[in-house]
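Q: need the 3D shape of this:
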Amino acid sequence: MNDQPNNPLHGVTLARMVEDLSDYYGWEELGRLIPVRCFTFEPSVSSSLKFLRKTPWAREKVEALYVHTLRLTR
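A: Now for the predicted structure:
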């Protein structure tokens, strides 16, 4: 197993990131921070995961916001 002690995303699933971000910011604010339809129109974790798994640039934005949010809350 490859240990990655300096990688804050190691072991964190995309579903967990979306759930944590939506809990922390709320869907409305999350949609403002990352303006994609899955966050702004009838948002849900399920629809977000479908979109993010197919859209690398949006997933990168979610990952970056998640890392930024981790730093704010520590």
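Q: only C-alpha atoms for contact and neighbour calcs from this point on.
A: OK.
Q: to what extent is the residue nearest to residue 4 when sequence neighbours are not counted buried, counted in neighbours?
A: Excluding the flanking residues, the one nearest residue 4 by Cα to Cα, 6 or more residues apart in numbering is residue 10, at 6.5 Å. Using other Cα atoms under 10 Å, the number of residues around residue 10 comes to 10.
Q: same question for residue 7.
A: 9.
Q: next, the structure of the following sequence, for comparison with the previous one:
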Amino acid sequence: MESQPNNLLHGVNLATIVEKLHDHYGWEGLADRININCFKSNPSVKSSLKFLRRTPWAREKVERLYLKTDFR
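A: Alright, predicted model coming up:
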């Protein structure tokens, strides 16, 4: 496996990102920050992951929010 010292998301999987963001903001807070239906209409971690894995632009927005969020 190749080292990725400049990749802040290296070793963090998408499920962890969605779960942490959901715990921190809740579905309504996520929908306010990122305008995508998987956070608005009957949201769940499973359905969000399915959508984000198929939709690169949405995944990028979620990853950017994760990097900007302070989880302390």
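Q: superposed, what's their TM-score?
A: Between these two chains, after superposing, the TM-score reads 0.92 (TM-score structural alignment, normalised by the length of the second structure); 72 aligned residues with a Cα RMSD of 1.1 Å.
Q: picking that back up, does the residue nearest to residue 4 of the first structure sit in a helix, a strand or a coil?
A: The three-state label given to residue 10 of the first structure by DSSP: H, G, I helix; E, B strand; the rest coil is coil.
Q: pretty sure it is touching residue 2, no?
A: No. Counting by Cα atoms under 8 Å, residue 10 of the first structure does not reach residue 2; the two are 10.1 Å apart.
Q: quick one: the longest helix along the second structure to the first structure mean distance?
A: Criterion DSSP state H: the longest helix present in the second structure is helix 14-33. Once fitted to the first structure, helix 14-33 of the second structure is off its aligned match by 0.5 Å on average (mean Cα distance after the TM-score superposition for the first structure).
Q: for that helix, which residues meet the burial criterion?
A: Residues 14, 17, 18, 21, 22, 27, 30, 31 are the ones in helix 14-33 of the second structure that count as buried (16 or more other Cα atoms under 10 Å).
Q: fine by me, thanks again.
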